[in-house]
Every structure is written in C-alpha cells, then in structure tokens.
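Visitor: Have a look at this prediction, sequence included:
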Amino acid sequence: MKIYCEPLMQKVELSDRIERIVSLVSGFTETIFEMGYGSRVVGVSKYCARYVRNLNAEVVGDYLNVDLSKLRSLEPDLILTTTGVQLRLALDLIQKGFPVFVLPLPRSINGVWENVVLLGGLLNDVEAARELVMEWQRVFLEGCETYQDKPSAYVELWFGRHLRTVGGMSFVNDVIEYAGLKNIFSNVNEAFFVPPLDEVSSRRPRFVIFFHEPEYPIDPQELVASRGWNWDMKLIESTIEAGKNLIHDGPSMMRTMKWLREQIWG
C-alpha cells in the first residue's frame, strides 16, 4: 500500500499487511499493544519496556541510535519514528532502504490522538484506533466542567541534566490543564524552553510539578529550598513510571491523568 507521510512530504510504499513492526517510540509501541496488535511488534527501543509489561521484542537501540545488524535481521515491514531530533535517524534508515514511516511530534493532545488514528491506518484497523481515542477523550473530559477557577502551576522537566519548562505548544500543557491546573507559561508559543526562574518566583504558582529521569534524579524539596521558594505550594513529582509520566504520549496517559487529578484534588 502507499500512504502519504506528511513529515516526509511524499507517499511511502509499505506492505499491504504489516506483520513485522519495529517501533522506536515508546508511545507508539504502547498504542499498538493497546489496540491488540502487540504480536506484530518484533523490535523496540530500550525505553518501550517501561510501558508494555513482559515485552519480549528485540531491543534494537534507543531513541537516536540503532544496531543496523539487529534491525536487518528482523526484516521489518515497518519502522516507526517521529520528527524532531529523531528525524535524522529516520532519514538515514530510509537512505539505507528500510521501510520507515515518520509520525509528527504532537503539539497538542489532539496531535497525540491523530497519531493514534494514523497508527490505526497503518495497521488497517482505524476502527480500533478511533475507539481508543474516544476512551482517551472520555477520561480527559471527565469532570472538566467543575474546573472553573484553575490553580496556577509551574512544570519543571529535567531531560537528563537539561532543565526545561512547558509552553503552550506541547501536549504536556494540555495534560496539565485538563487535570484542572493553569500552566503559568501556557501563553508562550514554544513546546519546551529554559524557564525564567525569577518569573516563576514572582508568579508564586500554587502547584510545582517536577519530572526527572532515573539516570539523573533530582530532589524537588532540595531544589525549591535552594532557590528560596518559600511560598505556600504543593510539590508533585512525575517520573518515567507508566501512569505517572507527564511527557509520555501513549495510552497510559489516561492513568497519568487520573493520578495527577488525585495529586491535585485529593
């Protein structure tokens, strides 16, 4: 089959029935399993096992690098990547003759759901994809009418040693706001950027949410104290654990939403 790939601005020719998938994006891997097609996943990144229990597919690399000999041995019908920093890897694999389909990095929760439908199209099961999206939407919309005066929130993301916050051009902003908070930087037309800590201090958000990775752990209490942030706030700590990961765009985001609302509203 030929299917148009917008990031590549061309049609991509793939097998009419895709049976052997290598997914290098953990959110896509989790989505495929959630739709009931996990048996077709033969290769994954080293991060995918965080979100799929008892995953026994071959680990072929990480987000930016792959073992080409392992990849060739799997004889994939489809390799899934995304845009952003992963696009260079995708283009390199295409040049080497691999069947790659690139899905866009979502700028909003709607982009996440659109990618689910795209995956359904690749698997010839758009119906299952749309059912998953509708379930996801129900979880996100549940109780939203009660969130009138949203408390303010600052989100601090640690990508390794790199500090970033969230603007209005990321689905993470939507997760925060559907949970009932108001991101203090939602009006910034960027996805992620270095936070102006003095401005955070002057705005005194009611909730401060930290995300960090296990390789580079942080202590939120210690960070807050070192900055002299002594106003009345509640700290929330997000990690890579499925159901507590703010930056993960797979179906466990539904559990993350429920967990986050419990942290906010009790």
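Guide: Thanks, I have it. Numbers count the residues shown, from 1 in each chain.
Visitor: Every contact and neighbour count from this point should use C-alpha atoms.
Guide: Noted.
Visitor: In this structure Ala179 contacts Glu262, no?
Guide: No. The pair Ala179 / Glu262 is not scored as a contact, 9.3 Å apart, by CA atoms under 8 Å.
Visitor: Comparing these two, which residue is more hemmed in?
Guide: Comparing Ala179 with Glu262 by other CA atoms under 10 Å, the one with more neighbours is Ala179, at 25 against 11.
Visitor: Which of the three states applies to the closest residue to the more buried one other than its chain neighbours?
Guide: Spatial nearest neighbour of Ala179, chain neighbours left out: Arg261 (5.5 Å); criterion: CA to CA, 6 or more residues apart in numbering. Counting by DSSP: H, G, I helix; E, B strand; the rest coil, the backbone at Arg261 sits in helix.
Visitor: What is the burial count for Arg261?
Guide: Using other CA under 10 Å, Arg261 has 16 neighbouring residues.
Visitor: Please list all residues in contact with Pro7.
Guide: Neighbouring residues of Pro7 by CA atoms under 8 Å, 6 or more residues apart in numbering: Thr83, Val102, Leu103, Pro104.
Visitor: State whether the second one and Leu80 are indeed in contact, as I suppose.
Guide: Yes. When contacts are counted by CA under 8 Å, Val102 is listed as touching Leu80 (6.1 Å).
Visitor: ok, back up a step: compare the contacts of Pro7 and tell me which is most surrounded.
Guide: Within those, neighbour counts (other CA under 10 Å) peak at Leu103, which reaches 23 neighbours.
Visitor: ranges for the strands of the stretch 151-266 of the chain?
Guide: In the stretch 151-266 of the chain, the strands defined using DSSP state E, counting those that start in this stretch lie at 152-159, 162-166, 182-183, 192-193, 207-211, 234-238.
Visitor: biggest helix in the protein, by residue count?
Guide: helix 126-141 (DSSP state H).
Visitor: Tell me which residues of it come out buried.
Guide: Within helix 126-141, the residues that qualify as buried are Val126, Ala128, Ala129, Arg130, Leu132, Val133, Trp136, Val139, Phe140, counting by 16 or more other CA atoms under 10 Å.
Visitor: another structure for you, compare them:
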Amino acid sequence: METKRVYNPLLDERILLPLRISKIVSLDPGATETIFMLGLGHLVKATDAFSYRPPEAKALPKIGSYTHVNYEMLDQISPDVILTSYGAQKNLVKKLIEEGYAVYPLPVPYSLNSILDNVILISNVLNAQHLAMNLQRKLVSIISQYTCFLRKSVKVYVEFDLGGPITIGYPTHVTHALHILGVRNVFDNYYDAYFEPDYDVLRRSDPDIVIYEPKRLTENEKVRFIDSIKKRNLDFLLDKKIVFSSGDFLAHLGPSFITLGLPWLASVLS
C-alpha cells in the first residue's frame, strides 16, 4: 500500500496515512460537514453523535461523542484516518494514538478564517486540494458579500444555553462574524472564548440586540428565556430586540456557519 506523511500542526508531527483515503471516521461535526461539502461524504463510514449536517451524515453509524468511542465498531471499520477536534477531545486523541490509530486532530475554529483553514487541512489529508479551492472560493465570496454589510453602530449580546447562560468573548467565530458584518459583540474585549456573562458589565454595555441560542428552539424555550432574564434582574433586556436562533446553529463550527449563519445574522441584525 502506498503511503504519505501529512503534517499536523497541533501534534507537530507528520502523520503516516494511506496515499488514497477510502475509509474515514469523523468525530468532529465541522469536519464531517466539510467532507460532505467537498463531495467526499461517501468516504465517511461513521461519525460522532453530533454530526448531523448534512442530512446524509445523520444517517451514518454513530460511533462515539466528544470524549469516548466504541472501539469494537472502530476495529470493524478499520479507518484509514480518524478526524477529531483538539479541544474537549484532547485526551481521546491521545488514547486513540496510543491504540495505534491514525488520528488527525483539527484546531477548534476561533474565526471565519479558521473555518477556511480547516477546509485546507482536511483536503490535504484527503488529496482533495482542487475540491477545497473551489469550496474556499465559494465561502470567501459569501464573506465578501457581507463585509461591512450593516455599517451601523450596533451592540450585540449573544447568549448560549450550554447547561447555563454562556456568552462569547473575542476569540470566537461568532464575534468575528459580527465584526465582519459591521456590528460589535459587547464582550469583544474579553480574552476567553466562552464564559459566564458578567451582568454588571452587560448592564453598562447596554446592548441594542440580544441573540439567544437554546439547545432546542421551542415556544416554551422562548418563555423560559424571558423568565430567566427577569430572574437575573436583567429586565432592561426586555426593551431590546431579542432574536432566537435554532439549537446548535451559531455554535456550529463547520462551513455552513458561513453559508447559513452569516446571512442569518445579517438578516436579523438589519
């Protein structure tokens, strides 16, 4: 079997892989979506439980999550490469490598540029460089359409339900998207990516628009969020424009954040 070595910037090593990749296990939703958008979804044999974009990925066997994997299934598939992220999956990556699997971890995107960079990294593993250039051209074109799209001084507060209220700081793809559109995240001077909001700072920031992303959007969830605003003594937010996104929409770190998330943000912030 012909092989190749592909450099991985996170491991700072050249990963030994088959020259032609025919069996992929993807444990990262963004990577799974990228492979399908490259037109190579038929190579994916199993994914993590959270890879449901596109619909074809949802139908694939689910082999694990961010922190564990079914080794019996993994042995049966005998993948050429396992794609992961390197945030919450760092320990899983180490264990998979110790077990002798070829693992290619990807950086967790913190900007739209990072999403584009991961397209390059994935395509390099899969010998899909020309396909990636076409996809990147499409994504860059969309970003260009929305650069300074709003051109107005709007302050935005973003909140996710991640088992409790979590907001975003400077190094996130959502903050970068807001900046590209021409508006500002009220916590964009914070060094951390995700954290519990400081309500005193939020009051002083006085955002114009609130974006809330629940785990799953329902009418009951909208009511629950309004109630939580009152319970947290943030009633002033009720006078602002409040926008609800569907679950795992803005939090998603794949290319569809650019194709769908960026246009959605432009529409609700206009």
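Guide: Sure thing, it's come through. Treat the numbers as computed from the prediction; the structure is a model and nothing was measured.
Visitor: mean distance, the longest helix of the first structure to its aligned residues in the second structure?
Guide: Its aligned residues in the second structure lie a mean 1.6 Å from helix 126-141 of the first structure after superposition (mean CA distance after the TM-score superposition for the first structure).
Visitor: Please tell me which residues of the second structure that helix aligns onto.
Guide: On the second structure, the counterpart of helix 126-141 of the first structure by TM-score structural alignment is residues 129-144.
Visitor: Run through who's touching that stretch.
Guide: Met37, Leu38, Gly39, Leu116, Val119, Ile120, Ser123, Ile180, Pro255, Ile258, Thr259, Leu262.
Visitor: What is the aligned counterpart of the fourth one in the first structure?
Guide: Here Leu116 of the second structure is matched to Trp113 in the first structure, going by TM-score structural alignment.
Visitor: Show me what Thr34 of the second structure lines up with in the first structure.
Guide: Match for Thr34 of the second structure (TM-score structural alignment): Thr31.
Visitor: Point me to the helix or strand that includes its match.
Guide: helix 26-34 (DSSP states H and E).
Visitor: Which helix or strand lies directly C-terminal to that helix?
Guide: Immediately after helix 26-34 of the first structure, counting by DSSP H and E, sits strand 41-45.
Visitor: And that next one, what does it pack against?
Guide: Contact here means 3 or more CA pairs under 8 Å, 6 or more residues apart in numbering; DSSP states H and E; on that basis strand 41-45 of the first structure packs against strand 21-23, helix 26-34, strand 58-61, helix 68-74.
Visitor: again, only using 6 Å
Guide: Under the contact criterion of 3 or more CA pairs under 6 Å, 6 or more residues apart in numbering; DSSP states H and E, strand 41-45 of the first structure touches strand 21-23, strand 58-61.
Visitor: what span of the second structure lines up against that strand?
Guide: The aligned range for strand 41-45 of the first structure in the second structure is 44-48, by TM-score structural alignment.
Visitor: same thing with stretch 187-204 of the first structure?
Guide: Counting by TM-score structural alignment, stretch 187-204 of the first structure lines up with residues 189-206 of the second structure.
Visitor: buried ones in that stretch?
Guide: Ala193, Tyr194, Pro197.
Visitor: Might you calculate how far it sits from the centre of the chain?
Guide: Mean C-alpha position of stretch 189-206 of the second structure versus that of the full chain (CA atoms, centre = their mean, to the nearest Å) differs by 21 Å.
Visitor: Just the residues contacting that stretch, thanks.
Guide: With CA atoms under 6 Å, 6 or more residues apart in numbering as the contact definition, stretch 189-206 of the second structure has outside contacts at Ile166, Thr167, Ile168, Gly169, Tyr170, Pro171, Thr172.
Visitor: and of the buried residues of stretch 189-206 of the second structure, the nearest to Ile229 of the second structure?
Guide: Proximity of those to Ile229 of the second structure (CA to CA) peaks at Pro197, which lies at 12.5 Å.
Visitor: if I look at that closest one, how far off is Asp188 of the second structure?
Guide: In this view, Pro197 of the second structure and Asp188 of the second structure are 12 Å apart by CA to CA, to the nearest Å.
Visitor: same thing with Asp227 of the second structure?
Guide: 26 Å.
Visitor: cool, and Leu27 of the second structure?
Guide: Distance, Leu27 of the second structure to Asp188 of the second structure, by CA to CA: 30 Å.
Visitor: ok, these two, which is more surrounded?
Guide: Taking neighbours as other CA under 10 Å, Leu27 of the second structure and Asp188 compare with Leu27 leading, 28 against 19.
Visitor: tell me the contacts of the more buried one?
Guide: Thr47, Asp48, Leu83, Thr84.
Visitor: and with 8 Å instead?
Guide: Leu27 of the second structure makes contact with Thr47, Asp48, Ser51, Gly64, Ser65, Tyr66, Ile82, Leu83, Thr84, Ser85 under the criterion CA under 8 Å, 6+ apart.
Visitor: Emit the PyMOL select command for whichever of those are buried.
Guide: Entered in PyMOL, the line below selects the buried ones among these, by 16+ other CA under 10 Å:
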select buried, resi 47+48+51+64+65+66+82+83+84+85
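Visitor: And the helices in the stretch 101-250 of the first structure?
Guide: Secondary structure of the stretch 101-250 of the first structure (DSSP state H, counting those that start in this stretch): helices at 109-122, 126-141, 171-178, 197-203, 220-226.
Visitor: Pipe the contacts of Leu27 of the second structure into CSV and attach distance to Gly247 of the second structure per row.
Guide: Below are these laid out as CSV (distance: CA to CA, whole Å):
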residue, distance to Gly247 of the second structure
Thr47, 20
Asp48, 17
Ser51, 14
Gly64, 21
Ser65, 18
Tyr66, 18
Ile82, 26
Leu83, 24
Thr84, 22
Ser85, 20
